[in-house]
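Engineer: With the input below, show me the fold.
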Amino acid sequence: MAFLPITKEEMLARGWDAPDFVLVTGDAYVDHPTFGTAIISRLLEHYGYHVAILSQPDWKTDRDFQRFGKPKLAFLVNAGNIDSMVAHYTVARNRRKTDAYSPGNRPGLRPDRAVTVYSQKCKTLYPDVPVIIGGLEASLRRFAHYDYWADKVHPSVLVDSGADLISYGMGEKQAIEIAKRLLDGEPVASITDVRGTCYLVPTRDYRPGPAVECPSYEQVCADKRAYALSCRKQQDEQDAVRGKRVIQRHGNQILVQNPPMPPLTQKELDEVYELPYERTYHPCYEKVGGVPAIQEVEFSITHNRGCFGACNFCSIAFHQGRAVTTRSEESVLREAKLLTQNPHFKGYIHDVGGPTANFRHPSCKKQEKAGLCPGKKCLAPKACPALQVDHREYLDLLRKVRALPGVKKVFIRSGIRFDYLMEDPDDTFFRELVQHHVSGQLKVAPEHCTARVLDCMGKPHIETYLAFQKRFFKLTKEVGKEQYLVPYLMSSHPGSTLKDAVELALFIKKNHLHPEQVQDFYPTPGTISTCMFYTGLDPYTMKEVYVPRTSKEKAMQRALMQYFIPKNKPLVLEALKLAGRTDLIGRGENCLVWGPAPEAPQRKKTDAKRGKYPSKNKPEHRRGKRR
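Structural biologist: The predicted structure is shown next:
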C-alpha cells in the first residue's frame, strides 16, 4: 500500500480531482500507528474517503495551503504528536536546537501554536470549508487554560483558531461520525451532538440543558481560585461513563464540551492498529536523513491505551482518559510477526507497551459500569482496596511474542508502574520481567522522595519504590544478571521547597544515583500540576501549595539533583545555606559538597571595646595565627 498523497501530482495520479479531507500537521509525514496523523488518515481511507496529507506547510505564504485546492468536506488540523510549544522550547523557555518529529532533526518547520496558525490560514483561504482541530495541542487547550510561555490565561483554542470543532481525545470515532455527516450534506454548524467534541455557540442561541458549568474565561483570568475550581470540574467530567456536558462562557459565546467519546472496543482497537501503514517516514525525507522520531517506535508495539495511574503532571488522563483498553493477543502477535519481516529488523522488539506497559485490565470492576471515581487516585497515595491486580494476561502475551521465530529479545521501555507491580502477590511476572525484558536498565518513575511533593504529584510514597528497588535487585541477583534501575526524578514540581530538594539530593546520594539529565517540571496545558503552578492552589483541597517560581530557585533545585557535578558547586552551596543545611557542607560521609565553613556572624567594632569579644590585638587573633 502506498503512502497517501502529499503533492497534487500524487493526488491526480490516483484519479482524484480533489480530496475529501486535507489533513494538516505540524510533524513530518510518518505513516506509523504511533502517529495520530497516520491513524486518522488511514482510518478515513478505510471508510472510503480521499485524504491528502499537508505536512509542515510553509505558514508564511498561501502556496502550500492551496496545494490540493479546496477539499470537498473539511480541513483536519493538528500540531503533531506533541504540543508545538513544547516541541520548540525548553522549560527555561529557550529555543530548542532540534526537532525529532521533523526531517533531519531540523527545528523551526512548524509555527508556534501551530493549530491556531494553520486553522486561521485555512479559514482565510477557504472560509466556507469546515476546519476541525484535534491532536494533543487542541485537546489539552480546549478550555480556557494557563499558557506557560505567555505567562497568562488564554481562551479556548477554538476561540483563537477560528475552527469549527475540536475533536478531543484519541479521535477515531469522532472522525468517522463527523465525516459521514459532512458527506451527507449536514452543515458543520449543526454537528453539535457528537461525543468527544467541543463547539462554540452564541450565548443568545444556547439552549440550556443538563451541564456542569465552569467559571467563565473572564472569571478564571481574574481569580485564581475560580481557575482552580474550573480545572477540577473539567478533570472530574473526563470520564466516558459518568462524564457530563461541560460549558464555559467566553464573552458573548459559550464553549460546549460534549461528554467524552467511549474508548474503542478491543475489536475496534485491533482494526485501527492493523490498517495498512507503511510503518516508516515518507521517502521524500530520505535525502536529509529521515525523521528521527521513528527510531524509538519502529520496532515497538502498542498493546494498550489509557492510564488509571493519572499522575497530576501527566496529560494522558485528560487526553486518552483513565479507562484502560487493550488489543487482543492475536492482534499483537500479528504485528510482531510483521516486524520480523522488516529488512531492518535485528531480532529485538524494543517495547510491548503503551502509556503504562503493565496495565491490561480496568482498575476495578466497578469502573466499567460506574466510571472511575472523581477526585481519587487508584494507586496513590496508597492502592485502592478495590484495585484488581493481575499480570497473567500480559505475561502470557510477552511469552508468546518472545517465542516467535526471528525474535531474540522483547524489551519493555514505555514504563512499568512499580506500585501496581508491588500489589501483585504473585511475583512470576516480576521475575520474568527481570530475567527476559530488561535491556540492562529498567526505567521507572518514583519522581521524588518526600511525601508532601509526591502527594502533589499524585504519586505513591517513596516506601513503595524502595520496596520495589530491593525486590528488583534481589531477583536480578537470583537470575545471575547485572542490571540497573534508572529512576526518573523531577525538580521544582509544585510543593517542592528547597528543603525538599535537599532531601531528594540525599536520596540520590544514598542510592548511589548519578542522573545524567534532570527533568524540571514543565507546566503544560491541561494538567492538575499546571493548575497548581499557576494558582498556587491544590484544585481538590483548595489549600495553598508552595510553588518554586524564580529561575534562581529552579536552578538550585536542579543543581542539587546533580550535586556531584563540579560546575554546580556554587549553586549547591547557596541552596544548602538557604535551606539551613550547612551540615551537608564538608568532607563528612553524609555531606553533599565540600566547601568553606559557614561564615561567622559579623562583629561590630564597638563590641571589643565593650568587652563582649576578645581584643583583636591579643595573640590568638593576630594575622596568620591559628587557635
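Engineer: alpha carbons only for contacts and neighbour counts from here, please
Structural biologist: Will do.
Engineer: Flag every buried residue along stretch 477-484.
Structural biologist: For stretch 477-484, a neighbour-count test (16 or more other CA atoms under 10 Å) marks 483-484 as buried.
Engineer: just stretch 254-266 next, same as before
Structural biologist: Burial within stretch 254-266, assessed by neighbour count using 16+ other CA under 10 Å, is assigned to 254-261, 263-264.
Engineer: Which residues belonging to the longest helix seen in the chain are considered buried?
Structural biologist: The longest helix of the chain (DSSP state H) is helix 462-478. Within helix 462-478, the residues that count as buried by 16+ other CA under 10 Å are 462, 464-465, 468-469, 471-473, 475-476.
Engineer: would you list those residues in JSON lines and tack on distance to residue 493?
Structural biologist: Putting the buried residues of helix 462-478 into JSON lines (distance: CA to CA, whole Å) gives the following:
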{"residue": "462", "distance to residue 493": "16"}
{"residue": "464", "distance to residue 493": "20"}
{"residue": "465", "distance to residue 493": "19"}
{"residue": "468", "distance to residue 493": "23"}
{"residue": "469", "distance to residue 493": "23"}
{"residue": "471", "distance to residue 493": "28"}
{"residue": "472", "distance to residue 493": "27"}
{"residue": "473", "distance to residue 493": "29"}
{"residue": "475", "distance to residue 493": "33"}
{"residue": "476", "distance to residue 493": "32"}
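Engineer: Return the two entries of those residues that lie farthest from one another.
Structural biologist: In terms of CA to CA, the buried residues of helix 462-478 reach their longest pairwise distance at 462 and 476, which sit 20.9 Å apart.
Engineer: distance of residue 265 from residue 237?
Structural biologist: According to CA to CA, to the nearest Å, residue 265 and residue 237 sit 21 Å apart.
Engineer: In which helix or strand does residue 6 reside?
Structural biologist: Remark: residue 6 resides in no helix or strand, with elements defined by DSSP states H and E.
Engineer: so it makes contact with residue 52?
Structural biologist: Yes - using CA atoms under 8 Å, residue 6 is in contact with residue 52, at 6.0 Å.
Engineer: picking up where we left off before, after the longest helix of the chain comes which helix or strand?
Structural biologist: Under the assignment DSSP H and E, the closest C-terminal helix or strand after helix 462-478 is strand 484-491.
Engineer: compare with the first, here's sequence two:
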Amino acid sequence: MFLPTTRKELDDRGIGRLDVILVTGDTYIDSPFMGVSLIGRVLESNGFTVGIIAQPDTDSDRDISRLGEPRLFWGITGGAVDSMVANYTASKKRRKRDDYTPGGDNTRRPDRAVIVYTNLVRRFFKPTVPIVLGGIEASLRRIAHYDFWSNKIRRSILLDAKADYLLFGMAHAGIVALARVLDQIQGNRLKTDNRPATTPAETQDPVTQIPGLGYISKTPKGIELPAYEAVIKDKNLYIQSFKTFYDNTDPMHAAPLSQAHADRFLVLNPPPPFSTTQEMDQIHDLDFQRAVHPYYRALGHVRAMDTIRFSIPTHYGCYGECNFCAITVHQGRTVRWRSKNSIIAEAQKMTQDKDFKGYIFDLGGPTANMYGFECEKKLKKGACTHRRCLFPTPCPSLSPDHGPQMDLLNEISRLAGVKKVFLNSGIRHDLILMDKQKGRAYLKQVIAHHVSGQMKLAPEHCSPGVLALMGKPGIDSLVAFKHRFDRLCNTLNKKQYLTYYLIAAHPGCTMREMNELKAFTQNALHITPEQVQIFTPTPSTFSTLMYYTRTDPFTMMPVFVEKDPRAKEKQKQIVTRKAGHRPQASYRQKQNPGKFSGKGKKSRHRKK
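Structural biologist: As a prediction, the model looks like this:
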C-alpha cells in the first residue's frame, strides 16, 4: 500500500488528520532510492501517519491543500537532486527533460524548490505547524554557500526559506526523534489547555538537542563560523568557514557549529551517529511498492523507474572524498552497509514482481565495490583529520576486501528467477588493485557475470595538477587497471569495454590540460570520449570553493578558473572531437614516449 497522496485515500483509511505531510520536487515513487519515500516509510513504521504531495502546483492551493494541514509538521524537500542542478546545465541552459517527472517534460519542478514549497505552505496555511527542510538541496545549502546560478554567496537555506528546522544528511533517526518530541510537546499542551498547535519557540529546548538538526537561535553554540556578512566580503574568511564546516561533518568528533546571519545565529548540531547494519536492514525491509503512485502514474511514464525499479541499494557513504562530490557533506565519508541476508531477501521479493524479467539492473551504492569493508581505525575513532583514505595515495590502514560483495553476488545470482545481476554504480579501480588477495578474482567475476558490455570508471582527468585539485589519484593505477581488465577480457573471451567519466573546465584546467587529456584518451585508452561533462559548481564542495575564490584552499595558492561558458564548451570539444585531428603530443608524452603508446587492438567506446 502506498503512502496516501489524495483525500480519498485518507477517507478510505479512516484518517482524519495526518501527523506529517511531506512535499517533494519529484513525483511520488515509492522506492528506497527516493529519500522522501524512505523518510515517509520510516515515520510510518514508528507509528505516525504520513502523506506525500509531489510536485504541487505553485500558483494555487489545488495540490498543497488537498490533504489538509498536518498535526505535527510539514517536511519539505527539493527531491533526489538539487533543483537548480535538475533544471539547468553547466552552461546554465534550461534542461528540457526531467527523469523524475511523469511524461519527462521539465515543467513541474520550480527553481529553488525548497524555498518555493515553503512559501507555498505559508501562503495557504497561516499560521501553521513547524516546517522542516530535508533532502540534498537543504543539506548542501545548510550554511552560507556559494550559488553558481546567482553567482553569489547565499544565506543558509533555512533563513532564505523562512522554515523552522532543517535536518541534514540521511536523517533516518533525526526525523523520528523530531516527530516524537513534537508529538510529546503537543500531547502535553493538549492536556493543560486548548491553545493552538506548538510554535517553534515553545519547542526550542527539547527539539534543539536532536543530532543532525539545524535551527535559528538568538545565541551561538559550539564553534562559531565567520558570519554571513563577513564571508560575502572576504573570500579568505569564506574558505576558513567552509573548511571548519567540512572538518565537522564526521559524527565521532564533530562539534556544534553556529554562523551569524545579521542578529540571529544558524545553529547546526553535530551529525547523528552512522546507521548500524541492523538499522539499515530495518529501513530497507519496509514495504516499499517499487512503483509510481497511481495518481501520478496516470500522468505519464517516469524515466527514473527504468533504472531504480529493479535495483538494490547495498550501502551508503563514500571515502573517495573527491573534491567535486557532495557525498561527504550529505551521506558521510564512512561506508556502512546492509547485511547479506537483508539484501538477498529484497532480491527474492523482487523476483515475485510480475514485471521482473530476471535482471537486477544495479546492486550497489555511491561506489559499488566499497560494500562490506571499512577502515577499522575510522570505525572506532572517526575519519582522520590529517589525511584522506585514498588521496593522494591509498592509506595502508584501509584494507580492501572484495570477498563480502563476491559472496553477495554469487548468492543472489543463484536465486530462482534471477538471470543476471549487474553492477552499474561505478567501480573504484584503485581499490581493486589494492586488494592483493581477492582483487583479481573479484574483477574476473565481475567481467564474467556482472557487466553488461561496459564497466564504468571515473578517472575524470589525466593531468597531475588537475587531478590533485580534484582529489583524484594519478593515472598510473588507471593504466594498470586497464591492462588487467583487457587481459582478463581476452582470457574469458568477453567483449567488455571500459567507459570513462571525464570533466572539462574544472578549477586548474586550461586548454593545455584538455589537449593532454585528449592525447591520453587517444594513445592510452584508445577512445574518443563521449561522456565528458563540464564542471558544475554545486553547493558545499571543495571544487566549488575553488571556483568561487580562485584559490586552492589546501595551499592557499591561486588557481586558474575558466568562467567563460564558450571557453568551457571548447575545453569539452577538445576531448570529444572525432578522429582526423591528432593533438600535439603533451609535455608528459615527450618525457615518457613509451608510456602512452598503447598496444593491441583499438577498443570501441559505446555511449550508454
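Engineer: Need the TM-score between these chains.
Structural biologist: Comparison of the two superposed chains (TM-score structural alignment, normalised by the length of the second structure) gives a TM-score of 0.91, and 571 aligned residues with a CA RMSD of 2.0 Å.
Engineer: Residue 6 and residue 52 of the first structure: which is more packed in?
Structural biologist: The residue with the greater number of neighbours, taking residue 6 of the first structure and residue 52 and applying other CA atoms under 10 Å, is residue 52; the counts read 27 against 20.
Engineer: tell me which element the more buried one falls in.
Structural biologist: Residue 52 of the first structure is part of strand 51-55, with elements assigned from DSSP H and E.
Engineer: now the longest helix of the first structure, how far from the centre of its chain.
Structural biologist: 27 Å (CA atoms, centre = their mean, to the nearest Å).
Engineer: Kindly name the residues of the second structure that line up with it.
Structural biologist: Following TM-score structural alignment, the aligned partner range for helix 462-478 of the first structure in the second structure is 475-491.
Engineer: what does that stretch contact?
Structural biologist: Contacts to stretch 475-491 of the second structure, defined as CA atoms under 8 Å, 6 or more residues apart in numbering, come from residues 429-430, 433, 443-444, 447, 459, 462, 495-496, 498, 524-525.
Engineer: That one vs the first structure, average offset?
Structural biologist: Relative to the first structure, and after both are superposed, stretch 475-491 of the second structure has an average distance of 0.7 Å to its aligned residues, where the measure is mean CA distance after the TM-score superposition for the first structure.
Engineer: Please produce JSON lines containing the contacts of stretch 475-491 of the second structure, extended by distance to residue 126 of the second structure.
Structural biologist: Putting the contacts of stretch 475-491 of the second structure into JSON lines (distance: CA to CA, whole Å) gives the following:
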{"residue": "429", "distance to residue 126 of the second structure": "54"}
{"residue": "430", "distance to residue 126 of the second structure": "55"}
{"residue": "433", "distance to residue 126 of the second structure": "59"}
{"residue": "443", "distance to residue 126 of the second structure": "59"}
{"residue": "444", "distance to residue 126 of the second structure": "61"}
{"residue": "447", "distance to residue 126 of the second structure": "59"}
{"residue": "459", "distance to residue 126 of the second structure": "51"}
{"residue": "462", "distance to residue 126 of the second structure": "56"}
{"residue": "495", "distance to residue 126 of the second structure": "63"}
{"residue": "496", "distance to residue 126 of the second structure": "59"}
{"residue": "498", "distance to residue 126 of the second structure": "56"}
{"residue": "524", "distance to residue 126 of the second structure": "63"}
{"residue": "525", "distance to residue 126 of the second structure": "61"}
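Engineer: filter these to the buried ones?
Structural biologist: The neighbour-count criterion (16+ other CA under 10 Å) marks 429-430, 433, 443-444, 447, 459, 462, 496, 498, 524-525 among these as buried.
Engineer: just the strands in the stretch 301-450 of the second structure please.
Structural biologist: With strands called from DSSP state E, counting those that start in this stretch, the stretch 301-450 of the second structure shows them at 311-313, 315-316, 336-337, 359-360, 362-364, 420-421.
Engineer: er, the stretch 51-200 of the second structure I mean
Structural biologist: Taking DSSP E, counting those that start in this stretch as the criterion, the stretch 51-200 of the second structure carries its strands at 73-77, 131-133, 145-147, 152-154, 165-167.
Engineer: and if you look at the stretch 451-600 of the first structure?
Structural biologist: 484-491, 519-520.
Engineer: in the longest one, what counts as buried?
Structural biologist: Within strand 484-491 of the first structure, the residues that qualify as buried by neighbour count (16+ other CA under 10 Å) are 484-487, 489-491.
Engineer: Whatever residue of the first structure lines up with residue 215 of the second structure: how many residues sit nearby?
Structural biologist: Under the alignment (TM-score structural alignment), residue 215 of the second structure pairs with residue 199 of the first structure. Applying other CA under 10 Å, we find 23 residues neighbouring residue 199 of the first structure.
Engineer: now swap in residue 510 of the first structure and tell me
Structural biologist: Based on other CA under 10 Å, the number of other residues close to residue 510 of the first structure is 10.
Engineer: cool, and residue 178 of the first structure?
Structural biologist: Applying other CA under 10 Å, we find 21 residues neighbouring residue 178 of the first structure.
Engineer: Now do it against residue 193 of the first structure, distance only.
Structural biologist: Here residue 178 of the first structure is placed at a distance of 10 Å from residue 193 of the first structure (CA to CA).
Engineer: ok, residue 447 of the first structure touching residue 490?
Structural biologist: Yes - with contact defined as CA under 8 Å, residue 447 of the first structure and residue 490 form a contacting pair (5.2 Å).
Engineer: Name the surrounding residues that touch the strand holding residue 52 of the first structure.
Structural biologist: Here strand 51-55 of the first structure has contacts from 4-6, 11, 19-29, 41, 44-45, 64-65, 68, using CA under 8 Å, 6+ apart.
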